[in-house]
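A.B. asks: pasted the sequence and its predicted model underneath.
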Amino acid sequence: MSVLLAFLSGILLSGAFAPFALWWLAPSALLLLLFAFDGNGFKVRALVVIVFSASFFLPLLHWTSVYVGALPWLLLVLLQVGLLFPLALHPTTDPKFFILFPSAWVCIEILRTHFPFGGFGWGRVGFSQANAPYSSFASIAGVSGLSFLVALVSVSLFLVIKKEFTLGLVTLFVVGILFSTTLLRTHVVSEEVVTVLAVQGGVPKLGLDFNDRAHAVFSMHEKSTRSYLESHSQKPSFIVWPENSVDVDPFKDNFVRDSLNKLADDFQVPIIIGAVLTKGNGYENASIAWLPGSGPSSIYVKKHLTPFGEYVPLRSLAEFVSPFAKGIIDFIPGTDLQTHVIGGAKISPVICYELLDDQLNRAMAARGNTLLIQTNSATFGLTPESAQELEISRIRAIEHQRFAISIATSGISAAIDDQGRVLKATAINKPEAFLVNLPLQSPRSVSDSLGNSAEILIVFLPLFLFLVIPFLYRVLLKRFSVVRKRSNQ
């Protein structure tokens, strides 16, 4: 029965993410997982973790196999199973120990975001909660806080069902307090607004070789932009293109450089492009602001590169696992953060995989007043990857209290408000462009102000409830007994 519950738990948790995106499945799934753990010894708990992790990550990450085959996908899932395995060490002999489960879950999520090779935080429970009524808690305690709240809800229900009413009511009370912080939060939208034209130009062909005809990808974005501007009278404050929209170095390719200059000059509108630059024997993945009259201005070079996508760790092993690894030339990471300043807009670029990096997103949000997520979804075809990435972008907009544009080569692209609501969105694998007004939000969110302190607090809060409160209760009870004896003498 425990193994069956673990399997159902993993399947349900995968359903909390896109394409289904049913947020309420997350607390339901973790509740089943707790019952799968309940009262079992280490060997059964170990089997429960393996079955749960596999049934969760196999469907969630299936998109990684679409063009490279099953083996890399299975190895990635195996790695995630290994990282979740410490959950099997969680004691379950007494329901009281389950108070520590939310902290254990968040600790493992934090580990997954940093290790190995810089981490892979895909599948963090908080990323599935953009539609939840408590999603704004991310602006107070970040993604980890949101994951913690979901796990705490599951623990509360588990304890009540197990008739541990005192602990259950205490944890429900804590849930209520955490939820109430979202109601007390003030929300003010800036009156300073910019108009953004987002261009999803498309690619000639989906797949890993989408940029074999890099000039074609550039031309599709250039033509889509020109066509929109010629057919609409409203002039945008600036234009955004996705990652890899210019996969030919514009500093070395005369045709691309001249075309960008002409496009910006003809309409007198700045363009923020995603470009690949050559540097020595490698490449740089860059976001560049291209201005009318002067050309390239601010340049941000991607800092957090995609392992096995933009560089290959353990190259000999990687080439044995997948022949595609042999064709990867390592990119060179950037060293500095850079915003694009256009008028009153301070645009913080986040490039694709960097969306998973808590610290980088927090630092970028602090430097700007709007978020720009430039990504390339063509390498994953028509899979749910793009929809899952959009859900992550929605949570980031809530967490940092910034309006955001998520722009992809072949979709899904979207404009998102600071409450995580999608204002406009494109279809997948269809060239589109849309115009949207974005307020420029400058105040820092509570989560950004607290930084890592929020994670430390939520990790140790259950430990405080589990160890300190009973200790204080015993001390006070003992002291009360002493006072009572003295008064009776």
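C.D. replies: Happy to help now that I have it.
A.B. asks: going by C-alpha atoms from here, please, whenever you check contacts or count neighbours.
C.D. replies: Fine.
A.B. asks: which residues in the stretch 51-200 of the chain form helices?
C.D. replies: 70-84, 101-114, 138-161, 165-184 (DSSP state H, counting those that start in this stretch).
A.B. asks: next up, a second structure to put side by side with the first:
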Amino acid sequence: MRKLDTKTYKLASIPIISGLLIAIATFSSWWFVQLIAFVALAPLFVVMKLVNPKHYYFFGLLFFAAWLLPTTYWYYNFMPWWLAGLASVGFVTLIANVFHLFSLSVSKKVSYPVALVCVIVAWVAFTWLRIRLPVSEDWWIPHLGYAAWHNSGVLQTAHFGGEVTVEAVVLLANAAIALAYIYGNKYRSAIVSLAIICIVSASNLLILSRSSAPLPNVISLQQMTTGGVDVPATNVDITLLIKNSAEALKQAPSNKPTVVVWPENSIPVELQEQIKQFASSARIFIVYHTVEKVSDKTYKKVVVLDDSGKELLRNYKQHIAPGEIGDSNHSDNSAQINDWLVTTYACYDMHYPDSVRRIGNADIVFVPINDAAFGTLQRNFHAADLAFRAVQTNATIVSSSTNGPTVYIDEWGVKRRDLPYSSNGSIMLF
């Protein structure tokens, strides 16, 4: 194994620091902290111009390890330790190969800016592929969009390509700062950095100031099943959901229809008559999660009852999470509630890019969620996915979870309301 010289040792701290800064941005729920993502990679791109080409892959390993290993800690919540380590470390060793493309500039036939653009294109293309290809589409591994999604101005670029366009903007911003340093000086680089931060901040404030689309009355409940994680709802749970819904309904105005959204909690068939009776007596629409057994298949689905207690809409869960018990079934139905075209999908389905097509022209998407087994950061990722889908489809998204995320995200991808994780409560949109 080659020994690193003193210069390389010093430079090696840069990819580690850059990776840790991206990890900090990924963990943050504040847009002004996530501004870090637009400058954190610039020093890394400068260093890649200076380092010996034989260390390109090594520097890639350092960067991706510093970023991805801390942000995949939640793998250990539901995987054996060896499998969690293999999944996260294995991905780091794979994606680090992108840094080999910096070698294009070594021969002098390609300039460094062109090589840097090639790295960015390959990076973004890799993200695009891995969230769509079989097997890799199930990997909930962070991309740069998760480190920047609270920046609502930049999030609008998701309309053109979802996660990958936001990632591309982050990479290009950092590349601009790096090139200003390499071909200019530190002052020019500082000016470019400041300009990018100001533009991103101004666009955030502009989007945050915009009005959200009107909604029917919506009540979204967050309630853990009494039996614990991944245990189907019981009569006790249904009674409590009905009680809490009825309490919230006292505050709902009567000039619009009211939709009550319940979590992904696998309500048994034998308990659904209670729900229908409640919807009918309270004259409300109810969104709930249940299972349907057909022969040897078990399909998970979300049902919407109308205000007479009759089924208005159902959609099946197409994507079954690793380790989850159930069978895939595709549907893309929607229905009208007064002036609003609504649809509903379960939990994990909203992580996948094909959810954009399934949402179609719907004005509102109701999403029951159960993320109880995974951890806080994964819930943040789930909320981020909802924000991407909102911008891509121009739809309002309201989720209801067992313990988070329970959120109201408007058509601009702005998280307007949410509940603290692991607490019972409700979001009331009147």
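C.D. replies: The structure has been received and is ready for your questions. The model shown is predicted, which means the values in this text are computed figures rather than measured ones.
A.B. asks: and of the helices of the stretch 51-200 of structure 1, who's closest to S287 of structure 1?
C.D. replies: Distance to S287 of structure 1, taken as C-alpha to C-alpha, is lowest for helix 101-114 among the helices of the stretch 51-200 of structure 1, at 23.5 Å.
A.B. asks: buried stuff in that closest one?
C.D. replies: 101-113 (16 or more other C-alpha atoms under 10 Å).
A.B. asks: what residue of structure 1 matches up with K49 of structure 2?
C.D. replies: Using TM-score structural alignment, the equivalent of K49 of structure 2 in structure 1 is D38.
A.B. asks: pull the contacting residues for that match.
C.D. replies: Counting by C-alpha atoms under 8 Å, 6 or more residues apart in numbering, D38 of structure 1 touches 92-93, 95.
A.B. asks: same thing with S401 of structure 2?
C.D. replies: 221-224, 262-264, 368-371.
A.B. asks: then V236 of structure 2?
C.D. replies: Residues near V236 of structure 2 by C-alpha under 8 Å, 6+ apart: T226.
A.B. asks: switch to 10 Å and redo it
C.D. replies: Counting by C-alpha atoms under 10 Å, 6 or more residues apart in numbering, V236 of structure 2 touches 225-227.
A.B. asks: could you measure from it over to I242 of structure 2?
C.D. replies: From V236 of structure 2 across to I242 of structure 2, the span is 10 Å (C-alpha to C-alpha, to the nearest Å).
A.B. asks: do the same with M48 of structure 2
C.D. replies: Applying C-alpha to C-alpha, the value for M48 of structure 2 to I242 of structure 2 is 59 Å.
A.B. asks: so for the two, which sits in the more crowded spot?
C.D. replies: M48 (22 against 17; other C-alpha atoms under 10 Å).
A.B. asks: in what helix or strand does the more buried one lie?
C.D. replies: Using DSSP states H and E, M48 of structure 2 maps to helix 42-50.
A.B. asks: average offset of that helix relative to structure 1?
C.D. replies: Following superposition, helix 42-50 of structure 2 is found to deviate from structure 1 by 3.0 Å on average (mean C-alpha distance after the TM-score superposition for structure 1).
A.B. asks: quick one, that helix and helix 163-182 angle?
C.D. replies: Relative orientation of helix 42-50 of structure 2 and helix 163-182, computed by axes from the mean of the first three to the mean of the last three C-alpha atoms, to 10 degrees: 60 degrees.
A.B. asks: helix 42-50 of structure 2: which residues count as buried?
C.D. replies: With burial defined by 16+ other C-alpha under 10 Å, the residues of helix 42-50 of structure 2 counted as buried are 42-49.
A.B. asks: how far is that helix from where the chain is centred?
C.D. replies: 29 Å (C-alpha atoms, centre = their mean, to the nearest Å).
A.B. asks: list just the nearest of the contacts of V236 of structure 2 to D363 of structure 2.
C.D. replies: For the contacts of V236 of structure 2, the residue nearest D363 of structure 2 by C-alpha to C-alpha is T225; the value is 29.6 Å.
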